[in-house]
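Student: Attaching a predicted model along with its sequence, questions to come.
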Amino acid sequence: MYDAVIIGAGVVGSAIARELSKYRLNACVVEKEEDVCCGTSKANSAIVHAGFDAESGTLKAKLNVEGNAMMEQLSKDLDFSFKRNGSMVICTDEAGFSVLETLKARGEKNGVPGLEILNREQLMALEPNLSDAVIGALYAPTGGIVCPFNLTIALAENAAVNGVEFKFGTEVESIGRTDSGYTVTTDQGTIYAKTVVNAAGVYADKFHNMVSKDKIHITARKGEYCLLDKNVGNYVSHTIFQLPSAMGKGVLVTPTVHGNLLVGPTAADIEDKEATNTTREGLDFLIEKAKESVKDLPIRQVITSFAGLRAHEDGDEFIIKEVEEAPGFFDAAGIESPGLTSAPAIGVMVAGMIAQKLGLEANPNFVGTRRGIPHLDAMKQEERAALIRQNPAYGNIICRCEMVSEGEIMDAIHRPLGARSLDGVKRRVRAGMGRCQAGFCSPRTMEILHREVPLSMLELTKSGPGSEIVVGRSKEMEGM
């Protein structure tokens, strides 16, 4: 029997797993997809919010500010990309200044440091490509950008190294009560656990409602994005928000930690919790909307578009607590924006509740640091040369757009919770994320997966079962 089973291997589930691994316990994470970071966590704005949006006194406000404060040290401990680039909420008319004043006052009450309202002259000195219509903005120096893939993977890898088991391709079908805890029935068998953590994203209402008469309802809120090439990645240096609405923080324009420019998201409530397709209408809307923030948006430099789903709960608040009528069942539900920012703090909060519930002791062997995959493109020439001398595979470039080597892909495969698909490799080392969008590097990456895992070519997938790439053999493929 496990002490704890966590449903969901997104950023929240992985953060909880990592915090639980600081205690002596037997824990596992179950995930229906083939890897970590396959749901909401893989398709979002990649923003570390400062914390002025959420209403004071809410969990969203508290955990946003706490998570923001944790992110820099966590990025050093776990070796993932994070930059405190600062954010701006712009306004285009005099009435907008009252909204900025409200956000500033709210942020100060929430504990956000350094907030300042800037006039157009001050803004143009910082961001010369702002729209001519912009007349002021709320500036938050603690806003940041992060790699959501590497944040989630780093948390999960560190949890795994410290003893947490991960079960991929394992879909939870039902949850039942026992005298000693819970039965979690999956399509791969039954798991027995003293406690259950519900970190299932857009499906968290489904599992909550299996154990509680007090029902919750989560709506999938779709957000569509455009990603622009690195040659325009410095078009803005801060994250540029528009005034928020009831549906969210609006369309933003932001650099990414990898040097691209990101535009989005839209916000549309949908019924299908798997509908991550983009739409012509959605992309046209966000492109036009983004022009209100920046002038001459270089939209011809778009290299891809994508969509993600946020888990919007009807109460518009994080639900993080032990379910009253189901002792030992802990919700981490309704985790929409600022969920990515809040995830480290959510991990501490939930793990603390479970530790208290079970009377857990500290794990004296906990290892709190992790080294990521070395990226040649970010190294100095002498560092690169030394790494290639140590392992010549790092001198064989597979993805030319992102300058990803064979050695990096091999590292992605052989790490704890290593990649088993093209998307798994892409999330870890960015092979296929460049301008050609995997048009040239996919066959070579497949060859490396085939050799290193090993997997037959017929077993190789883009993103798990159902996305197989090769559907038959030619004579040249015999034996592969």
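Tutor: It's in.

Student: going forward, measure contacts and count neighbours with C-alpha atoms only.
Tutor: Noted.

Student: Would you map the strands across the stretch 1-150 of the chain?
Tutor: In the stretch 1-150 of the chain, the strands defined using DSSP state E, counting those that start in this stretch lie at 2-7, 27-30, 47-48, 82-83, 87-91, 116-119, 136-140, 144-146.

Student: what residues does the second one touch?
Tutor: Think strand 27-30. Strand 27-30 has contacts (C-alpha atoms under 8 Å, 6 or more residues apart in numbering) with 2-9, 13, 17, 20-21, 163-168, 170-172.

Student: hang on, the earlier thing: any idea which of the strands of the stretch 1-150 of the chain gets closest to Gln73?
Tutor: Smallest distance to Gln73 across the strands of the stretch 1-150 of the chain (C-alpha to C-alpha): 9.9 Å, for strand 82-83.

Student: Does anything pack onto the closest one? Which helices or strands?
Tutor: If contacts are counted by 3 or more C-alpha pairs under 8 Å, 6 or more residues apart in numbering; DSSP states H and E, strand 82-83 sits against helix 59-78, strand 144-146.

Student: Let's see that with 6 Å instead.
Tutor: strand 144-146 (3 or more C-alpha pairs under 6 Å, 6 or more residues apart in numbering; DSSP states H and E).

Student: At which residues are the helices of this protein located?
Tutor: Ranges of helices in the chain, per DSSP state H, are 11-20, 59-78, 96-110, 120-126, 148-161, 204-211, 280-290, 339-358, 381-390, 406-414, 422-429, 442-452.

Student: picking up where we left off before, with respect to Leu100, which of the strands of the stretch 1-150 of the chain lies nearest?
Tutor: Closest among these, using C-alpha to C-alpha: strand 136-140, at 5.9 Å.

Student: Give me the residues contacting the closest one.
Tutor: Residues from elsewhere that reach strand 136-140, judged by C-alpha atoms under 6 Å, 6 or more residues apart in numbering: 86-91, 100, 115-120.

Student: Next up, a structure to set beside the first:
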Amino acid sequence: MYDVIVIGAGVSGCACARELSRYKADILVLEKEEDVCCGTTKANSAIVHAGYDAAHGSLMAKLNVEGSRMMPALAKELDFAYDQCGSLVVCVSDEDRPALQKLYENGVANGVEGLRIIEREELVAMEPNISDEAVAALWAPTGAIVCPFGLTYAFAENAAKNGVKFQFDTTVTGLKPIEGGWQVETDHGTLETRLVVNAAGVYADDLHNMVTGEDPLTIIPRRGDYFLLDHTAGAHVHHTIFQLPGKYGKGVLVTPTVHGNLLVGPTAIDVEDKEATATTAAGLDEVRAKAGIAVKDIPMRQTITSFAGLRAHEPRHDFFIGEIAPGFVDCAAIESPGLSSSPAIGVMVADLVSRSLHLEQDPTFDPVRKGILDPKTLSLEERNELIRKDPAYGQIICRCESVTEGEIVDAIHRVPGARSLDGVKRRTRAGMGRCQAGFCSPRVMEILARELNLPLSEVTKAGGQSKIIVGTNKDVY
């Protein structure tokens, strides 16, 4: 019997696992996909929100501010990309100034540091490409950007380093209370645990409602469409640019990314299908139409890809975290600002679990994780020395992002490591560039096959049946 089973390996589940690994406990993370970071976490705005938007007094507001404050130190401890570039909420009409003032006052009440309203002259000095209609903005210097993949892998790898086990391609099909804990039924057999953490993203309501008929959760998948622009557009804005929030959230944003791209989106479209991550023409048209409200002359012709993600929206618009039955802890309805809140979510859940199970802290816990070495960050002398020691770091596999074979091999052999093209892409950016893996895919496939001792025909794009080839030319002769 495990002490804790965490269901879901998104950023919330992995943050919980990492914080729980501070205790003496046998912990397992179950994930229905082939890797961590395969659901909501892999397709979002990559923003660390300052915390001025969530309703004052809500759990969402509390954890957003706490999580945002934790990020700078955490980025150093776990070695992931983070840039405190600040954010601007743009007001394009004097009639909307009361709403901007209200947002400012809400942020102050939430405890957000450094907030102030700036006028057009200062705004244009900060952002030359701001809309000609912009009259003022809310400036939040604690706003930031992050790599959502890097953050999640950092949590997961540090959790694994401290003894947490991960089991992928495993779907939870049922939950049954037993003496001293829970029986967790899956499509790969039955497991037993003293306590369950429900971090199942858009499926968290299904698990919640299996456990209790009181206060049922209803999670509505909310689709967001995005455009990702090339590095050539990355400096079009220098801060994250929001529009004043409306009925469906923060509207379409324009932001640089930590990797030098420009991200535009998302929409907020409620759907029924919890796997409906395909973009639509209407959704992308909406992004194009709204993006120019706050930022002018966006070079949309520099788009290299579009994508969509699902947010786990609950109509009451708050996080649901708590022990709803003996040995069953919800970590549910984690929509935006869930990424920003994830460090604090992990701490809150770990505290609940440790008190429920009377866990002891583990003095051997190691909080440090070292990320994948990027040779581009080294001096010429250091890089040459690295290549002398390991020639794989001299072999460029992805030309667009200058990713080496050494980085890909490192990504594969980490725990948990890459097992697919997408797993490599999210960890190293091989395939993230302008050609969108058109050049490097065959070489990455060969490296995966070699390092995992697989036939080339078994290498997948994203696990499951997403195989890329069916055989080798002339192999039938």
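Tutor: Good, I have the coordinates. It should be emphasised that the depicted structure is a prediction, and the values quoted were computed from it without experimental measurement.

Student: Out of the strands of the stretch 1-150 of structure 1, which one sits most buried?
Tutor: By mean neighbour count, with neighbours taken as mean count of other C-alpha atoms under 10 Å, strand 47-48 ranks first of the strands of the stretch 1-150 of structure 1 at a mean of 29.

Student: ok so, going back, among the helices of structure 1, which comes closest to Ser245 of structure 1?
Tutor: Nearest of those (C-alpha to C-alpha): helix 96-110, 11.0 Å.

Student: Comparing the closest one with structure 2, how large is the average distance?
Tutor: If you overlay the two and look at helix 96-110 of structure 1, the average distance to its match in structure 2 is 0.8 Å (mean C-alpha distance after the TM-score superposition for structure 1).

Student: What residues in structure 2 pair up with that helix?
Tutor: Aligning helix 96-110 of structure 1 against structure 2 (TM-score structural alignment) gives residues 96-110.

Student: and that stretch, which residues are buried?
Tutor: 97, 100, 103-108, 110 (16 or more other C-alpha atoms under 10 Å).

Student: Could I get these in JSON lines, plus columns for distance to Ile324 of structure 2?
Tutor: As requested, those are exported to JSON lines (distance: C-alpha to C-alpha, whole Å):
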{"residue": "Arg97", "distance to Ile324 of structure 2": "42"}
{"residue": "Leu100", "distance to Ile324 of structure 2": "37"}
{"residue": "Leu103", "distance to Ile324 of structure 2": "33"}
{"residue": "Tyr104", "distance to Ile324 of structure 2": "35"}
{"residue": "Glu105", "distance to Ile324 of structure 2": "33"}
{"residue": "Asn106", "distance to Ile324 of structure 2": "30"}
{"residue": "Gly107", "distance to Ile324 of structure 2": "30"}
{"residue": "Val108", "distance to Ile324 of structure 2": "32"}
{"residue": "Asn110", "distance to Ile324 of structure 2": "27"}
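
Student: distance between the ends of stretch 76-89 of structure 2?
Tutor: 28 Å (C-alpha to C-alpha, to the nearest Å).

Student: which residues touch it?
Tutor: Against stretch 76-89 of structure 2 from outside (C-alpha under 6 Å, 6+ apart): 137-147, 150-151, 154, 239-244, 368-371.

Student: rewinding a little: out of the helices of structure 1, which comes closest to Glu317 of structure 1?
Tutor: Judging these by C-alpha to C-alpha, what sits closest to Glu317 of structure 1 is helix 59-78, at 6.5 Å.

Student: Save the helices of structure 1 as TSV, and put in distance to Arg221 of structure 1 too.
Tutor: Shown next, in TSV, are those (distance: least, C-alpha to C-alpha, whole Å):
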stretch	distance to Arg221 of structure 1
helix 11-20	18
helix 59-78	17
helix 96-110	23
helix 120-126	32
helix 148-161	18
helix 204-211	14
helix 280-290	13
helix 339-358	14
helix 381-390	43
helix 406-414	31
helix 422-429	23
helix 442-452	31
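
Student: so which of those is the most packed in?
Tutor: helix 11-20 comes out most buried of the helices of structure 1 by mean count of other C-alpha under 10 Å, with a mean of 30.

Student: For it, give me the average deviation versus structure 2.
Tutor: Mean for helix 11-20 of structure 1 is 0.1 Å (mean C-alpha distance after the TM-score superposition for structure 1).

Student: Which neighbouring elements make contact with that helix?
Tutor: Taking 3+ C-alpha pairs under 6 Å, 6+ apart as the contact cut, helix 11-20 of structure 1 packs with helix 148-161, helix 339-358.

Student: so how much does the last one differ from structure 2 once superposed?
Tutor: Once superposed with structure 2, the aligned residues differ from helix 339-358 of structure 1 by a mean of 0.4 Å; criterion: mean C-alpha distance after the TM-score superposition for structure 1.

Student: Tell me which residues are up against that helix.
Tutor: By C-alpha under 6 Å, 6+ apart, helix 339-358 of structure 1 touches 12, 15-16, 19-20, 48, 63-64, 66-68.

Student: same thing with the first one?
Tutor: The list of residues contacting helix 148-161 of structure 1 from outside it, by C-alpha under 6 Å, 6+ apart, reads 11, 14-15, 17-18, 21, 46, 78, 80, 416, 427.

Student: closest to Gly464 of structure 1 out of the helices of structure 1?
Tutor: helix 422-429 (8.8 Å).

Student: what's the average distance of the closest one to structure 2?
Tutor: Here the mean offset of helix 422-429 of structure 1 against structure 2 after fitting is 0.3 Å, by mean C-alpha distance after the TM-score superposition for structure 1.

Student: Look up the counterpart of that helix in structure 2, residue range please.
Tutor: Under the criterion TM-score structural alignment, helix 422-429 of structure 1 matches residues 421-428.

Student: The closest residue to Thr190 of structure 1 other than its chain neighbours: neighbouring residues, count only.
Tutor: Closest residue to Thr190 of structure 1 apart from its sequence neighbours, by C-alpha to C-alpha, 6 or more residues apart in numbering: Val184 at 5.6 Å. Using other C-alpha atoms under 10 Å, Val184 of structure 1 has 21 other residues around it.
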